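> have a look at this fold, sequence not included:
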């Protein structure tokens, strides 16, 4: 577990996800030696998939501990790694939104 983020303020989830997705997309052509995100996008897919599994497990454990700040922190890690996976496998946020919208109607 990393060090928990201090002074977290509420934000706009749509803007945040779009901004983070844009940063991740911009890392596609960066050297993996210069960027962790580029390494996940360009390296062995198993590394990214293992990291995604690890982060999901950490969210579950934080929930079992009923630790609000830890849940938020680990959910941030999970969502970041999920966005990297979506970028790696060419699934856009608009496609994801369409999938979610189709499920709520």
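Received it, and whenever you're ready, just let me know what you need. Just so you know, these numbers come straight off a predicted model, no measurement behind them. Residues are numbered from 1 along each chain as shown.
> C-alpha from now on. contacts and neighbour counts both.
OK.
> for the residue nearest to the spatial centre of the chain, which non-adjacent residue is closest in space?
Here the mean C-alpha position of the chain is nearest to the C-alpha of residue 80 (C-alpha atoms, centre = their mean), at a distance of 1.6 Å. Nearest residue to residue 80, sequence neighbours excluded (C-alpha to C-alpha, 6 or more residues apart in numbering): residue 20, at 7.8 Å.
> below is an additional structure, to be compared with the one above:
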């Protein structure tokens, strides 16, 4: 845990699979700082900051496009189902139209997951490059939640480390 964060003494940290995965990835990224030039991550960590920032922007754009693809497949499938079911006047008990989505929809969802992982990877590289560890990042996210929303045992930022709008 960094000097900027703390864990309330009466709370225990929550177990998390995503936490373990992000910690392992962050550790791998950190070790790549010492790798040679053949390492893509090493080049992002030690080269021009513009290189990694361009990748973040590029990957964020790809997430947006992938999400639009998912939405497009979902909407076109729903529209087709509405047209057919509108004629028959049939809907299921749960309020769902029982739409069977095409395989392309699931391909689009898989692509969205892939592109989102690229963004997270590149964001973790940015955090490592500037010395922000995962506890500090988690504390920033936790500070944005109310006490009721924050996970039991979630790390927090010390007040002197909270800088909003700066």
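Structure's in. What do you need? Everything quoted here is computed from the prediction, not taken from an experiment.
> the residue nearest to the centre of the first structure corresponds to which position in the second structure?
Under the alignment (TM-score structural alignment), residue 80 of the first structure pairs with residue 121 in the second structure.
> show where stretch 18-25 of the second structure falls in the first structure, residue numbers please.
Mapped onto the first structure using TM-score structural alignment, stretch 18-25 of the second structure covers residues 13-20.
> circling back: tell me which helix or strand the residue nearest to the centre of the first structure sits in.
Per DSSP states H and E: residue 80 of the first structure is located in helix 68-88.
> the alignment partner in the second structure of residue 54 of the first structure: which element?
When the second structure is aligned by TM-score structural alignment, the residue opposite residue 54 of the first structure is residue 58. Taking DSSP H and E as the definition, one finds residue 58 of the second structure inside helix 49-88.
> helices or strands up against that helix?
helix 40-46, helix 103-129 (3 or more C-alpha pairs under 8 Å, 6 or more residues apart in numbering; DSSP states H and E).
> turn those helices into TSV, including distance to residue 87 of the second structure.
Below are those laid out as TSV (distance: least, C-alpha to C-alpha, whole Å):
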stretch	distance to residue 87 of the second structure
helix 40-46	55
helix 103-129	24
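> and of these, who's closest to residue 84 of the second structure?
helix 103-129 (19.1 Å; C-alpha to C-alpha).
> taking helix 49-88 as reference, get the angle to the closest one.
Going by axes from the mean of the first three to the mean of the last three C-alpha atoms, to 10 degrees, helix 103-129 of the second structure is angled at 150 degrees with respect to helix 49-88.
> tell me what helix 103-129 of the second structure is packed against?
Using 3+ C-alpha pairs under 8 Å, 6+ apart, the elements in contact with helix 103-129 of the second structure are helix 17-32, helix 40-46, helix 49-88.
> just these: most buried one?
helix 40-46 (a mean of 19; mean count of other C-alpha atoms under 10 Å).
> and it, which stretch of the first structure?
Against the first structure, helix 40-46 of the second structure falls on residues 36-42 (TM-score structural alignment).
> is residue 90 of the first structure in a helix, a strand, or coil?
Secondary structure state of residue 90 of the first structure, per DSSP: H, G, I helix; E, B strand; the rest coil, is coil.
> which position in the second structure aligns with it?
Looks like residue 90 of the first structure aligns to residue 131 there (TM-score structural alignment).
> residue 59 of the second structure versus its match, what's the distance?
Plainly put, residue 131 of the second structure is 22 Å away from residue 59 of the second structure if you go by C-alpha to C-alpha, to the nearest Å.
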